[in-house]
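Asks: this one's structure only:
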């Protein structure tokens, strides 16, 4: 009996580590949205149980592969948890390829009585069937009718990746949820169960790739010591359809290859990369390819040798092409000696190279032309590059939106990007269509998101930040989904289907990002965060290279505020289609949420509200504070419906966020008031401290930033 009890305890602990056991006391958030807790409503629970007595997995092979085993396990565990019954899962060979599904799409079909009842999940590959299984479980979790399913769903984008800015020492740059989950020292011998849970979570939202290392790359990851460990991670991810990618340091031939150059046109360098890539594929046969950051922020690149970005990208592309790999070449480039407006530099460097990149090159472009600001216009390259495949790079981790301390549901921001009209080929030429290949017919389509996960037990630090990981996956699969729909899905899957709770959570999520904009960067203000760590306000930041200072962007003076990007300023408007240049350049028609991005205006400029610009800015900061207080109160009202551990975690962060919103308002208004020389309007609370007090605050060792600032 003691041995039996010991074996049971070990098994229970193992299942808990895998997230497969319901938490009896408190929920620490580890299970993410894959909780599979019992459906409370008896009628709905019985309806779901009646719909899934038998589940048929139809694939071309019909074999019990590791992916099919994972699919069977997911379905049986999921429905066992949801309805208390374990469905029978059968595997059968499909009759030919279903052309409507492509490589990764799935079909869900309710089978008639004559066919034995239940639901068929069909795909043209095992991973497609896995995606279908997760979709079926999601529909059960969110209360959809499973009795008459006729669903076909295919991804709009081919490669849907998480970019991990993880260093080999396990520090995560711009990471706010602990250290990197990749335990390089323990690999390949010990494989943390978290690796499989990570891949499972990614597959549940349709993500099919992971870039394991920081864009500020370390060449050591390309050495055999690390490649053996990369291969172990790839093995863990493979059943869930998640391919591994790496970042490549351009100077690797010199640093680890013994060459005296990294010139992309040097035959020795070409031969070195050819062999290095071949070596990687010997370790990882389904390796996805490279992300490269070159000639930006001090990173080495082809311009160090008098070459251009196409020369550099094509070096990697030629080496990867025989193996089916791709290179994502980042367009986040700017040089301190370049006096051009920083938001124009990528267009200046990449537009002349349009069409010069090989077919397996995708230029990776941030959503906006600056740097993941709380709000900015879409990057002009999405409209101007005609002959080049493009990767949309989004930032899931909240570098400029309060880290993992503040709540900011980012789906509304990403929807702004996907739905933005570039006018590249007339009205309706949205960024989404430019990325998914429908606008220009590019076969290589990629969306990448900078990960927000780490070793924190709940993965993302802020429990509600899990919604951003979830939302990224859902939009990468289908960018036409509505932000509110995604928020409601996540809320139901994470906290249950009680209508009032779901409605309140959905509302809290959808409101949150605009609130952060209002109390930090309203009216198109940008890059006024504190230096280095970017947490909190820093409109006074000066010193060093100009484009790392705040006045470079807000240009506040006694005459007004804002960046003049029209013909009389930097003329960044010229990088966009004429329709947009005309719209944004016209003060009568320019959206006020981008007003100070494109225009330098006097303090007494009259806004659409009838107020002066100074009064409007001050009241918008106050609005952000008031909204944040209401958001915290709305969360507090949910206490009876939320697990105590999660409720306490979020409540503490909400309290900090309210105080931080006040800090933002007071610090920014006191700083800008020096120039406006106007009193705060009625309705704006007076600051509690002097400007000198706020400017003296010096946060040190802020998570996610390696320096001491």
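Replies: Received the coordinates, thanks. Here the structure is a predicted model, which means the values were calculated and not measured.
Asks: only C-alpha atoms for contact and neighbour calcs from this point on.
Replies: Will do.
Asks: Can you show me the strands along this structure?
Replies: Counting by DSSP state E, the chain has strands at residues 54-59, 88-93, 106-110, 119-123, 150-153, 159-163, 209-211, 243-247, 289-292, 326-330, 361-366, 389-395, 446-450.
Asks: closest to residue 547 out of these?
Replies: Proximity to residue 547 (CA to CA) singles out strand 361-366 among these, at 17.4 Å.
Asks: now do the same end-to-end measure for stretch 435-449.
Replies: End-to-end distance of stretch 435-449 (CA to CA, to the nearest Å): 14 Å.
Asks: same question, stretch 445-457
Replies: Terminal residues of stretch 445-457 lie 33 Å apart, using CA to CA.
Asks: okay, pairing it with this:
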């Protein structure tokens, strides 16, 4: 075989593992390895790590979860310490109290809880040993990943004594993946689940998916779209899900399924889907039994009902609680749960779409079964670039509520706009509901500490697909990472998470990490400013939500139209949600309602969400509202231009392949930020009748030009 042919074969093999060989022989990267690249540490750090963690031992290698923890450490440590001085080699002992050596140490594992871990150095058989222990194997696995995260952050501390446990019980990914491998609101290729080949063939990519999630403490995944198909509940498709569950199980990840409410009717098994019909309840109980026979640790069902045309119990004049409780009874004997989405809206409440979930669910507080958790979006509308926290948080003290956020950027520029979302999620989690006085934050509702709930959770709508870099772009990987870290601990600071991710994903060099972190931290605000400044929302074009469409007003239902949300006219702009309007503020606790209802205290971020404001009214900046809007749009564009310049200064510090992809996407973002700015100002200027302030660049085209733009094949729209 000629050497050129052999080189091509080796390159093809390395391509599968994310390691590329460039023609010049240098190592290239495509993002496949995510934050688990495990590159060699600086020599001093490598030597210090090798001195304390040169080998890995366990007395429980027969346990599948301990086995993968040992394998991960053995995979990572030789590379991380490849620059170490020879002749050194400390040991790691990993396991649970089932290990005689760990049991003999009498570690304070109560600090680790059921899923957490403890990492400390101890004397084991006369040898100084780094011990990673959990009460359960999954805790030890999480500890292994945490240790590797610490090792990549810089020199290890002289004394390691770490004890952590997750604050939230259910740390979920929701895949909106369809059975034909399309992904609703997905921007990274096809579904990761190759349903056509399952269950007879699996993809090694599933294991790397499991590794990445376990490294963050994610412990559950919903495999299919909330807009579910009845086929998912047939034996053929359950067998496919079971095969995925087998792969994910050693990594502590349970499989869940989205259930279509009308499944038994559509499969011609029952005459009705009425939750109070005994035949319907019996069918779902038998179906649950069938699933648990092949997936013994099946987590349960996620349900979207009576929303956006999906069937549900209200079709039979029953409540959401009636529906959820019927399914909960079916899975309860097996330890399963039901996650019932509170995302509901329809023409029954045309006054204000944002009020409907509260109106439907608040009266049901305390009426859900104890294995039901109500899944509530971070805001009351729909994953907008900025929303006030959902009024249901703090309003249902007798019901566990889990927060649902969108990792995929349906409304934030898809995969090509850099928007680090941890600041958005932190903004919501830190918000004070005042449900039980000051300090009743959304995070305390979500983690159960406010009302003493044990069934707690966070759900993230995934953007994980068949693209080699998993997420469509390198920086979108940071949102997956940040979601997992915040699901483990909702109080983690977004900047801290960004630094962790950047060090592992790119380089630990502070000259890169600090500017990159600053760029990430400002990115979401930039998107808000060039898309939906000052509390505006839902200005995106119809259906695909790609690009601006604030002029759209001809769709069949009022709440489908952007004009419904901004209500711009010649006098002003904004949705009046005070008592002179829809009075949505009344759904919040009185201190919050008073703050949002008062122009003096609502703040610029939510001004137009709660108030209709005159174009010439003065803002805190001293500018008129119209002048402030123009400044915000210009500021958003300027921020993206700054990100382009910043990346140009940083890109030489990492591999060429990823640097160039990021640079090309930032160019797209700049062009589209200008598009957003120009189209929006052209439209709002025509409505307001106000000229642009002196010295401001006019839009490149007239309004008709922007109205004529079409994107019939935008990704993620199904």
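Replies: Ah, there it is. Worth saying up front: this structure is predicted, and the values here are computed from it rather than measured.
Asks: hang on, the earlier thing: closest to residue 640 of structure 1 out of the strands of structure 1?
Replies: Comparing the strands of structure 1 under CA to CA, the one sitting nearest is strand 389-395, at 33.0 Å.
Asks: Tell me roughly how far that closest one lies from structure 2 on average.
Replies: Strand 389-395 of structure 1 differs from its equivalent in structure 2 by a mean of 0.5 Å after superposition (mean CA distance after the TM-score superposition for structure 1).
Asks: picking up where we left off before, residue 8 of structure 1 is nearest to which of the strands of structure 1?
Replies: Among these, strand 88-93 comes nearest to residue 8 of structure 1, with 25.5 Å by CA to CA.
Asks: what's the angle from that closest one to strand 54-59?
Replies: Angle of strand 88-93 of structure 1 versus strand 54-59, following axes from the mean of the first three to the mean of the last three CA atoms, to 10 degrees, is 20 degrees.
Asks: Can you find the partner of residue 702 of structure 2 in structure 1?
Replies: Residue 702 of structure 2 maps onto residue 690 of structure 1 when the alignment is built from TM-score structural alignment.
Asks: Skipping adjacent residues, who's closest to residue 476 of structure 2 in space?
Replies: Distances taken as CA to CA, 6 or more residues apart in numbering place residue 415 nearest to residue 476 of structure 2, at 6.7 Å, with adjacent residues excluded.
Asks: Check the burial of the one you found by counting its neighbours.
Replies: Residues lying near residue 415 of structure 2 (other CA atoms under 10 Å) number 23.
Asks: Tell me the residues of structure 2 aligned with stretch 363-383 of structure 1.
Replies: Aligned using TM-score structural alignment, stretch 363-383 of structure 1 spans residues 374-394 in structure 2.
Asks: show me what contacts the aligned partner of residue 66 of structure 2 in structure 1?
Replies: In structure 1, the residue matched to residue 66 of structure 2 (TM-score structural alignment) is residue 68. Contacts for residue 68 of structure 1 (CA atoms under 8 Å, 6 or more residues apart in numbering) come out as 126-127, 129-130.
Asks: Check structure 1 for its longest helix and report it.
Replies: Ranked by residue count and defined by DSSP state H, the top helix of structure 1 is helix 644-676.
Asks: start and end residues in structure 2 for that helix, please.
Replies: Under TM-score structural alignment, helix 644-676 of structure 1 corresponds to residues 656-688 of structure 2.
Asks: average gap between the matching stretch and structure 1?
Replies: Relative to structure 1, stretch 656-688 of structure 2 is 0.8 Å off (mean CA distance after the TM-score superposition for structure 1).
Asks: thinking again about what came up before, quickly note the distance from the residue nearest to residue 476 of structure 2 to residue 464 of structure 2.
Replies: Per CA to CA, residue 415 of structure 2 is found 11 Å from residue 464 of structure 2.
Asks: what residues are up against residue 659 of structure 2?
Replies: Contacts of residue 659 of structure 2 by CA under 8 Å, 6+ apart are 651-652.
Asks: Please tell me how far it sits from residue 166 of structure 2.
Replies: 34 Å.
Asks: Residue 37 of structure 2 now?
Replies: Using CA to CA, residue 37 of structure 2 is found at 25 Å from residue 166 of structure 2.
Asks: next one: residue 575 of structure 2
Replies: Residue 575 of structure 2 sits at a distance of 39 Å from residue 166 of structure 2 (criterion: CA to CA).
Asks: about what we covered before: identify each buried residue in the longest helix of structure 1, please.
Replies: Residues 646-647, 650-651, 653-655, 657-658, 660-673, 676 are the ones in helix 644-676 of structure 1 that count as buried (16 or more other CA atoms under 10 Å).
Asks: Ok, stretch 31-50 of structure 1 next?
Replies: Neighbour-count burial for stretch 31-50 of structure 1 flags 31-39, 44-45, 48-49 (criterion: 16+ other CA under 10 Å).
Asks: again, but for stretch 487-498 of structure 1
Replies: Those would be 487-497, for stretch 487-498 of structure 1 by 16+ other CA under 10 Å.
Asks: Turn those residues into a markdown table, columns for distance to residue 285 of structure 1.
Replies: As requested, the buried residues of stretch 487-498 of structure 1 are exported to a markdown table (distance: CA to CA, whole Å):
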| residue | distance to residue 285 of structure 1 |
| --- | --- |
| 487 | 37 |
| 488 | 39 |
| 489 | 36 |
| 490 | 35 |
| 491 | 38 |
| 492 | 38 |
| 493 | 35 |
| 494 | 36 |
| 495 | 40 |
| 496 | 41 |
| 497 | 43 |
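Asks: if I look at whatever residue of structure 1 lines up with residue 435 of structure 2, how far off is residue 332 of structure 1?
Replies: Under the alignment by TM-score structural alignment, residue 435 of structure 2 pairs with residue 424 in structure 1. Per CA to CA, residue 424 of structure 1 is found 21 Å from residue 332 of structure 1.
Asks: and what of residue 345 of structure 1?
Replies: Distance of residue 345 of structure 1 to residue 332 of structure 1, computed by CA to CA: 9 Å.
Asks: Same check on residue 232 of structure 1?
Replies: 31 Å.
Asks: cool, residue 440 of structure 1 as well?
Replies: Using CA to CA, we find residue 440 of structure 1 at a distance of 22 Å from residue 332 of structure 1.
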